[in-house]
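Visitor: no sequence on this one, just coordinates:
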């Protein structure tokens, strides 16, 4: 830039600033796209969670061993209980275990993924897709009379890993 004329230096500064601004604008639009995508598949809280503090809604969830176009059967070990780490167990229609399972989880935004419906209720997942509730653990814990709360990983045998709201 040292060998450029003053007019050319101004043009270079303008180009550099324009590129920086364009980069920031592109980054902002990417964040907004990701944010809208993350919320695009959410709907109201399940009937069992709708009156619970911290309930944010449900979303579509496919297990890691998803079976496309198959109706599958499941039961939950804890029901809708944010303060308990639960395990969602795969079964047949009669409720006999088939070895499939997944635990509850903490999302990147800190929400708890809480499987439903009630404890030990055998229920179907169309297209092997469930619709767990999400909870704001801080809101749930405050409503429980605690000062604060957060989602934390916790054991829930037979699932290798689960999660729950831990209150302070």
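Guide: All right, it came through fine. Note that the coordinates shown come from a computational prediction; the quantities given were computed from them, not determined experimentally.
Visitor: from now on I want contacts and neighbour counts done on CA atoms only, so please keep to that.
Guide: Fine.
Visitor: can you tell me the helix or strand for residue 30?
Guide: Taking DSSP states H and E as the definition, residue 30 sits inside helix 6-40.
Visitor: tell me what whatever helix or strand comes next after that helix is packed against?
Guide: Going down the chain from helix 6-40, the next helix or strand is strand 42-43, by DSSP H and E. Packed against strand 42-43 by the contact rule (3 or more Cα pairs under 8 Å, 6 or more residues apart in numbering; DSSP states H and E) you find strand 55-59.
Visitor: ok, then the element right after the strand it packs on?
Guide: Past strand 55-59, the next helix or strand by DSSP H and E is strand 72-76.
Visitor: packing partners for that following strand?
Guide: strand 87-91, strand 123-125.
Visitor: return the most buried member of these.
Guide: strand 87-91 (a mean of 23; mean count of other Cα atoms under 10 Å).
Visitor: coming back round to it: which one of the helices and strands packed on strand 72-76 lies closest to residue 35?
Guide: strand 123-125 (26.6 Å; Cα to Cα).
Visitor: another structure for you, compare them:
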């Protein structure tokens, strides 16, 4: 699995290579001279030292890879925890914003209700005044007719 950015999520542990002959020495045939025999023993010791060093380096590299993989798992867990905490904070903040909006709606609703009541009361008074004016207009019309009729007589 790869991480965004092309970084592998984990590194596969390396298997030690099988002997390819490059770092291993072979002993000479038993018919060799003593000088050659001493050279073979030194070569064998050198081969063991090189093989031990190679194995040590491989073990160290594998331990580093193992440690790196553990660190990456730890980092992934940290990010997961961070995302979870962040989601909780966002949810908490959204709830607080919702509550604040509801409170604003309640407060504004009460103000609007008072203003609407005032408006409807004013409209009702206007309607009554219009009715009174209509009655006055009719009474004035009757009065005018009466005055006009009496003056013609």
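Guide: Nice, I can see it. Bear in mind the structure is a predicted one, so any value in this text is a computation, not a measurement.
Visitor: do you know the score for how well these two fit?
Guide: The TM-score (TM-score structural alignment, normalised by the length of the second structure) is 0.29; 57 aligned residues with a Cα RMSD of 3.6 Å.
Visitor: about what we covered before: orientation of the helix holding residue 30 of the first structure relative to strand 55-59 in degrees?
Guide: 90 degrees (axes from the mean of the first three to the mean of the last three Cα atoms, to 10 degrees).
Visitor: closest one to residue 101 of the first structure among the helices and strands packed on strand 72-76 of the first structure?
Guide: So among these, strand 87-91 is nearest, using Cα to Cα, at 4.5 Å.
Visitor: how about the helix or strand following the closest one: buried residues?
Guide: Counting by DSSP H and E, the next helix or strand C-terminal to strand 87-91 of the first structure is strand 97-103. Going by neighbour count (16 or more other Cα atoms under 10 Å), the buried part of strand 97-103 of the first structure is 101, 102, 103.
Visitor: I'd say the second one and residue 75 touch.
Guide: No. If you go by Cα atoms under 8 Å, residue 102 of the first structure and residue 75 don't touch, sitting 10.8 Å apart.
Visitor: overlap in contacts, the two.
Guide: 88, 89 (Cα atoms under 8 Å, 6 or more residues apart in numbering).
Visitor: okay, now residue 114 of the first structure: neighbour count?
Guide: Close neighbours of residue 114 of the first structure, defined as other Cα atoms under 10 Å, add up to 34.
Visitor: if you could redo that for residue 10 of the first structure, that was the one I meant.
Guide: With other Cα under 10 Å as criterion, residue 10 of the first structure counts 12.
Visitor: ok, now residue 59 of the second structure?
Guide: Other residues close to residue 59 of the second structure by other Cα under 10 Å number 15.
Visitor: one more: residue 37 of the second structure?
Guide: Residues near residue 37 of the second structure, counting by other Cα under 10 Å: 16.
Visitor: likewise residue 159 of the first structure?
Guide: Residue 159 of the first structure has 17 nearby residues by other Cα under 10 Å.
Visitor: distance of it relative to residue 73 of the first structure?
Guide: 17 Å (Cα to Cα, to the nearest Å).
Visitor: doesn't residue 161 of the first structure belong to a strand?
Guide: Yes. Using DSSP: H, G, I helix; E, B strand; the rest coil, the secondary structure at residue 161 of the first structure is a strand.
Visitor: where do the helices sit along the second structure?
Guide: 34-152 (DSSP state H).
Visitor: out of the buried residues of strand 97-103 of the first structure, which is nearest to residue 87 of the first structure?
Guide: The closest of these, once distances to residue 87 of the first structure are taken by Cα to Cα, is residue 103, at 4.5 Å.
Visitor: list the contacts of the most centrally placed residue in the second structure.
Guide: In the second structure, the residue lying closest to the centroid (Cα atoms, centre = their mean) is residue 83, at 5.3 Å. Residue 83 of the second structure makes no contacts at all, as judged by Cα under 8 Å, 6+ apart.
Visitor: tell me the spacing between it and residue 137 of the second structure.
Guide: 77 Å.
Visitor: could you do residue 114 of the second structure as well?
Guide: 34 Å.
Visitor: now swap in residue 84 of the second structure and tell me
Guide: The spacing between residue 84 of the second structure and residue 137 of the second structure, counted by Cα to Cα, is 77 Å.
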